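1. have a look at this prediction, sequence included:
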Amino acid sequence: MSILINKDTKVITQGITGKTGQFHTRMCREYANGKECFVAGVNPKRAGEDFEGVPIYGTVKEAKEQTGATVSVIYVPPAGAAAAILEAVEAELDLAICITEGIPVRDMLEVRNRMRELNSKTLLLGPNCPGLITPDEIKIGIMPGHIHRKGRIGVVSRSGTLTYEAVAQLTELGLGQSSAVGIGGDPINGLKHIDVLKMFNDDPDTDAVIMIGEIGGPDEVNAALWAKDNMKKPIVGFIAGVTAPPGKRMGHAGALISGGADTADAKLEVMEACGIKTTRNPSEMGKLLKSIL
């Protein structure tokens, strides 16, 4: 059991003919059951061709009809990425994973509004995220497969590199991961910490969770408040940006402290008050989790 994806998931790559799309599709196909999972690519100009044996279709809808795929991963450049997300939504896929960084906020506002209008059943992960992985089954995205190991700890993170850090620590400690989910750092994104926590809470194969957040925005606080009353499994928390100066825009588009409750210290305080064990040292995440199991 895993959340969102498993070895039987069928995946479409949107943007399969670009350099990034080709490289990561190849890497994902080489990981675990990837060759069976990645069944289609989409590029309207290259329909009828194939990429290393993966057929390319003109539209997501057609790719879904021909292959039965339920998930897409998007490597389309920023200018066209919002339209690519909407194409996946309109094809009624279960999940669209957008890796693209630098999508204009205004475009993402339109995506969000359109998804609400359609009352869309499609879940969106990202944009500006590393994707997600269920170790030894399937990886969809840009994370290095070799650091992962099958286990019973869930990881959810706004930061790509810190996801890898938490995963590597869990692997080194012999704990492994049930699934690791990168939700991305943009101000307007799809799945939030709270959504992924709910999935891990319901997953019989996850025993505990590492939740990694960043400064800016209310997401981590919302998740902590939900977890206080509902989460049946222990959580370890870390917030990146303890030393960030207020009012200064940081690397991730979403990481801007607007005041008060969205600093790292304020978030850590709320998390602790909600029963989440936190650390201010990212190299201690794995050890702290092991200590509470």
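-> Structure's in. What do you need? The structure presented is a predicted model; accordingly, all values stated were derived computationally and were not measured. Numbers count the residues shown, from 1 in each chain.

2. C-alpha from now on. contacts and neighbour counts both.
-> Fine.

3. what ranges do the strands span in the stretch 101-250 of the chain?
-> 123-125, 131-134, 138-141, 150-157, 177-182, 208-214, 235-240 (DSSP state E, counting those that start in this stretch).

4. out of those strands, nearest to Cys274?
-> Ranking those by proximity to Cys274 (C-alpha to C-alpha) places strand 235-240 first, at 10.2 Å.

5. packing partners of the next helix-or-strand element following the closest one?
-> Using DSSP states H and E, the helix or strand that follows strand 235-240 towards the C-terminus is helix 264-273. Applying 3 or more C-alpha pairs under 8 Å, 6 or more residues apart in numbering; DSSP states H and E, one finds that helix 264-273 contacts helix 219-230, strand 235-240, strand 277-278.

6. may I see the buried residues of helix 264-273?
-> 264-268, 270-272 (16 or more other C-alpha atoms under 10 Å).

7. between that helix and helix 219-230, how many degrees?
-> For helix 264-273 against helix 219-230, the angle by axes from the mean of the first three to the mean of the last three C-alpha atoms, to 10 degrees is 10 degrees.

8. what angle sits between helix 264-273 and strand 235-240?
-> Using the same axes, to 10 degrees: helix 264-273 against strand 235-240 is 170 degrees.

9. stretch 34-52 spans what distance, first to last residue?
-> End-to-end distance of stretch 34-52 (C-alpha to C-alpha, to the nearest Å): 13 Å.

10. now do it: everything it contacts.
-> The contact list for stretch 34-52 (C-alpha atoms under 8 Å, 6 or more residues apart in numbering) reads 7-17, 22, 25, 28-29, 54-60, 63, 67, 69, 137-139.

11. which of those residues fall within helices?
-> Among the contacts of stretch 34-52, the residues falling in helices (DSSP state H) are 22, 25, 28-29, 60, 63, 67.

12. take a look at this one as well, against the first:
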Amino acid sequence: MNFKPDSRVLVQGMAEPLGSIYTPFMKAYGTNVVAGVSPGYGGQTFHGIPVFDLVETAISVVGTIDTSVIFVSPYEALDAALEAIAAGIRQIVLITDGIPPLDMVSLLRRAEVTETLIVGPNSPGIIVPGQMLLGIHPAEFYTPGSVGLISRSGTLTYEIALELTQAGLGQSIGVSIGGDVIVGSSFPQWLQILDEDENTEVIVLVGEIGGDSEESAAHYIAEAIDKPVIAYIAGRTAPKGRRVGHAGAIIDSQISEFGTEIGTADSKIKAFERAKIPVARRPSQIPDLVRKALKMPMKR
């Protein structure tokens, strides 16, 4: 993982609506955006950033790129990501949502072979507070600190970051793994990254109903993670039997080992409780649980 202030960042889809809006925010936050790629716009500059038609051309001019942030349309995302991988970029953040599942399968196969980290799709990206922004997180909600925040959600990630910030608890990193049916990096992968990160003292995991990623994360935490983890699951009051969530991801429980209620808030909460992981009932409870995990005095 190379998410440091001097990391060199490329924006693919800089001329797309979201790319044109958020690239200046990323640069203003201190992100080292060295180039953009938007076919047909090569030779132009955008907020002082040179724009190229191809990733290969960009690299030949500006040099090595550490991370690409992709804003292109869903049906162009696979080609954009594969182009970045072919050019040697090994960290890719997919802001785009609605990428066809088979395209993601193809991308993840290539990413596995090349050891490329994929974040997203349907993700606001990554923020290292006070250092760099890779995506669309509202930077004003975050402040530097030692709480690692990983989430499936987008806006809920911002809300919890703000709760932590207002409680005087800064964050080491904020990551949304994405809300589409098939995503790149997983909760266990990021749990391991943050467990090894010297700037992270406690991890807050934000899940939601649908799928089994939170149950898998609970198993993994119990087996492999040494740092304290706090969990929060959104969707406690969602009606049972109705497919909800970013991707309608409640899967057929009959093929899962987690039980017949897989995908529900209760299933996820019970999985964390079995792993002895504190679970907040509301976002507002998370700061106190973090303080307790860090053995800090409670605020009155």
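-> Received the coordinates, thanks. Predicted model, so just to flag it, every value in this text is computed and none were measured.

13. just give me the match in structure 2 for Pro135 of structure 1.
-> Mapped onto structure 2 by TM-score structural alignment, Pro135 of structure 1 lines up with Pro129.

14. which residues does Leu162 of structure 1 contact?
-> For Leu162 of structure 1, the contact set (C-alpha under 8 Å, 6+ apart) comprises 212, 282.

15. kindly recompute the last result at 7 Å.
-> For Leu162 of structure 1, the contact set (C-alpha atoms under 7 Å, 6 or more residues apart in numbering) is empty.

16. what does it align to in structure 2?
-> Leu162 of structure 1 maps onto Leu156 in structure 2, by TM-score structural alignment.

17. same thing with Asp94 of structure 1?
-> Under the alignment (TM-score structural alignment), Asp94 of structure 1 pairs with Arg90 in structure 2.

18. returning to what we had before: quick check: the match of Leu162 of structure 1 vs Gly43 of structure 2, distance?
-> Computed as C-alpha to C-alpha, the Leu156 of structure 2 to Gly43 of structure 2 distance reads 39 Å.

19. just Pro101 of structure 2 next, same as before
-> Taking C-alpha to C-alpha as the measure, Pro101 of structure 2 falls 34 Å from Gly43 of structure 2.

20. the two: which has the busier surroundings?
-> Per other C-alpha atoms under 10 Å, whichever of Pro101 of structure 2 and Gly43 has more neighbours is Pro101, with 13 against 9.

21. I figured the more buried one hits Ile182, correct?
-> Yes: using C-alpha atoms under 7 Å, Pro101 of structure 2 is in contact with Ile182, at 6.2 Å.

22. of the helices and strands packed on helix 264-273 of structure 1, which stretch is the most buried?
-> Of these, the one with the most neighbours on average (mean count of other C-alpha atoms under 10 Å) is strand 235-240, at a mean of 25.

23. where does it end up in structure 2?
-> Alignment note (TM-score structural alignment): strand 235-240 of structure 1 is matched to residues 229-234 of structure 2.

24. the matching stretch vs structure 1, average distance?
-> For stretch 229-234 of structure 2, the mean deviation from structure 1 after alignment is 0.8 Å (mean C-alpha distance after the TM-score superposition for structure 1).

25. got the contact list for that stretch?
-> With C-alpha under 7 Å, 6+ apart as the criterion, stretch 229-234 of structure 2 contacts 202-209, 265, 277-281, 289-290.

26. now swap in stretch 102-112 of structure 1 and tell me
-> With C-alpha under 7 Å, 6+ apart as the criterion, stretch 102-112 of structure 1 contacts 78-79, 81-82, 86, 188.

27. give me the buried subset of those.
-> 78, 81-82, 86, 188.

28. as JSON lines, these with secondary structure and distance to Arg158 of structure 1 would be great.
-> What follows is these, written out as JSON lines (DSSP: H, G, I helix; E, B strand; the rest coil; distance: C-alpha to C-alpha, whole Å):
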{"residue": "Pro78", "secondary structure": "helix", "distance to Arg158 of structure 1": "19"}
{"residue": "Ala81", "secondary structure": "helix", "distance to Arg158 of structure 1": "19"}
{"residue": "Ala82", "secondary structure": "helix", "distance to Arg158 of structure 1": "20"}
{"residue": "Leu86", "secondary structure": "helix", "distance to Arg158 of structure 1": "22"}
{"residue": "Ile188", "secondary structure": "coil", "distance to Arg158 of structure 1": "12"}
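
29. need the residues you listed in JSON lines (columns: distance to Leu125 of structure 1).
-> Converted to JSON lines, those look like this (distance: C-alpha to C-alpha, whole Å):
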{"residue": "Pro78", "distance to Leu125 of structure 1": "16"}
{"residue": "Ala81", "distance to Leu125 of structure 1": "13"}
{"residue": "Ala82", "distance to Leu125 of structure 1": "13"}
{"residue": "Leu86", "distance to Leu125 of structure 1": "13"}
{"residue": "Ile188", "distance to Leu125 of structure 1": "11"}
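
30. can you tell me what Ser178 of structure 1 aligns to in structure 2?
-> Under the alignment (TM-score structural alignment), Ser178 of structure 1 maps onto Ser172.

31. quick check: Ile160 of structure 2 touching Pro283?
-> Yes: when contacts are counted by C-alpha under 7 Å, Ile160 of structure 2 is listed as touching Pro283 (5.9 Å).

32. higher neighbour count, the two?
-> More crowded of Ile160 of structure 2 and Pro283, by other C-alpha under 10 Å: Ile160, with 24 against 20.

33. residues contacting the more buried one?
-> If a contact means C-alpha under 7 Å, 6+ apart, then Ile160 of structure 2 has Pro283 as its contacts.
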